[in-house]
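Undergrad: sequence unknown, structure follows:
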């Protein structure tokens, strides 16, 4: 809902419905902020829409996934596995079942902690600040109306 048709065309991608993507994906990777609209977006109903044997990856924010719904899907074999770099509570409690679940690969919120990743983020931040202060619209702005 935040990307225009023009922005999608610039990247040669097709906009589609989230539920359609969920139903078709073998690997569903979440990369959105935690907002009122996205918190709990991967609930029991959405996870049920996923392909049997699919994988759910969350490198964004813990509250995007309802933990009990994910645990149920993993325990029943609905999902083959999950990759989690984030948890609802960080660090996860010692008794958090997702932390030690045999079908979960968990990392301690370090997905962007590579030298190359940090250098790219720093460069992109500087480029966008310079663009803004030179009067240009920074690239990748999905809500340019807030700049006016």
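TA: Received, thanks. What you see is a predicted model, and the numbers here were worked out from it, not measured in a lab.

Undergrad: CA only for contacts and neighbour counts going forward, please
TA: Noted.

Undergrad: which element is residue 98 on?
TA: helix 97-100 (DSSP states H and E).

Undergrad: Buried residues in the very next helix or strand once past that helix, which are they?
TA: Note on helix 97-100: by DSSP H and E, the next helix or strand toward the C-terminus is strand 104-106. Using 16 or more other C-alpha atoms under 10 Å as the burial criterion, the residues of strand 104-106 that qualify are 104, 106.

Undergrad: and if you look at stretch 123-130?
TA: Quick answer for stretch 123-130 (16+ other C-alpha under 10 Å): residue 128.

Undergrad: about what we covered before: could you list the buried residues of the helix holding residue 98?
TA: Buried residues in helix 97-100, counted by 16+ other C-alpha under 10 Å: 98, 99.

Undergrad: Could you do stretch 21-30 as well?
TA: Using 16+ other C-alpha under 10 Å as the test for burial, stretch 21-30 gives 22, 23, 26, 27, 28, 29, 30.

Undergrad: Could you list every helix and strand in contact with the helix holding residue 98?
TA: The contact analysis (3 or more C-alpha pairs under 8 Å, 6 or more residues apart in numbering; DSSP states H and E) places helix 97-100 against helix 67-76, strand 104-106.

Undergrad: Presented hereafter is structure B, for comparison with structure A:
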């Protein structure tokens, strides 16, 4: 606080800038929480993202890659501990592409590595949407269709 005259006080420009910086940092940390609640999170993508992150933590503990096994014609996945997981709100995965190669048979496998990378995969759902992974981010999104 800086005294201008006998009774007047004012903030310096530096003090105002510091307060603005603190408020800005606070807003930046809260924005993703507000956005995800207002926009909504897709249940399939959220479920697969959480499964990938959980298996990544497990692969770090074991120090080796973890395999998630999926089955065409169903929404079921098997994690490392052979527990059956079901992707919510879909009937089946019609097709799977792993690391740009078309999978053969009814089974497909996605590897999660301890160094924070997963296989690239594309899962074609029964409604025609395609979930694709972003390996370096270890997250998923819907693949944009070419029009």
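TA: That came in fine, so what should we check first? This is a predicted model, so every value here is computed, not measured.

Undergrad: TM-score them against each other, please.
TA: TM-score for the superposed chains, counting by TM-score structural alignment, normalised by the length of structure 2: 0.22, backed by 70 aligned residues with a C-alpha RMSD of 6.0 Å.

Undergrad: Now tabulate the buried residues of stretch 21-30 of structure 1 in JSON lines and tack on distance to residue 105 of structure 1 and secondary structure.
TA: Formatted as JSON lines, these follow (distance: C-alpha to C-alpha, whole Å; DSSP: H, G, I helix; E, B strand; the rest coil):
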{"residue": "22", "distance to residue 105 of structure 1": "20", "secondary structure": "helix"}
{"residue": "23", "distance to residue 105 of structure 1": "22", "secondary structure": "helix"}
{"residue": "26", "distance to residue 105 of structure 1": "17", "secondary structure": "coil"}
{"residue": "27", "distance to residue 105 of structure 1": "14", "secondary structure": "strand"}
{"residue": "28", "distance to residue 105 of structure 1": "15", "secondary structure": "strand"}
{"residue": "29", "distance to residue 105 of structure 1": "14", "secondary structure": "strand"}
{"residue": "30", "distance to residue 105 of structure 1": "15", "secondary structure": "strand"}
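
Undergrad: Taking these, tell me the two that lie furthest apart.
TA: Greatest spatial distance among those (C-alpha to C-alpha): 23 and 30, at 14.4 Å.

Undergrad: which residues sit against the helix holding residue 98 of structure 1?
TA: 67, 71, 92, 104, 106 (C-alpha atoms under 8 Å, 6 or more residues apart in numbering).

Undergrad: Just give me the closest of those to residue 81 of structure 1.
TA: Nearest to residue 81 of structure 1, judged by C-alpha to C-alpha, of those is residue 104 at 5.6 Å.

Undergrad: where along structure 2 do the strands fall?
TA: Counting by DSSP state E, structure 2 has these strands, from start to end: 2-3, 9-10, 66-71, 76-78, 84-86, 93-98, 101-102, 107-113, 117-118, 121-125, 130-134, 139-142.

Undergrad: Save these as TSV, and put in mean neighbour count and distance to residue 28 of structure 2 too.
TA: As requested, the strands of structure 2 are exported to TSV (neighbours: other C-alpha atoms under 10 Å; distance: least, C-alpha to C-alpha, whole Å):
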stretch	mean neighbour count	distance to residue 28 of structure 2
strand 2-3	10	30
strand 9-10	10	28
strand 66-71	21	34
strand 76-78	19	36
strand 84-86	16	34
strand 93-98	21	36
strand 101-102	12	40
strand 107-113	20	31
strand 117-118	22	27
strand 121-125	22	32
strand 130-134	20	24
strand 139-142	18	21
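
Undergrad: Much appreciated, bye for now.
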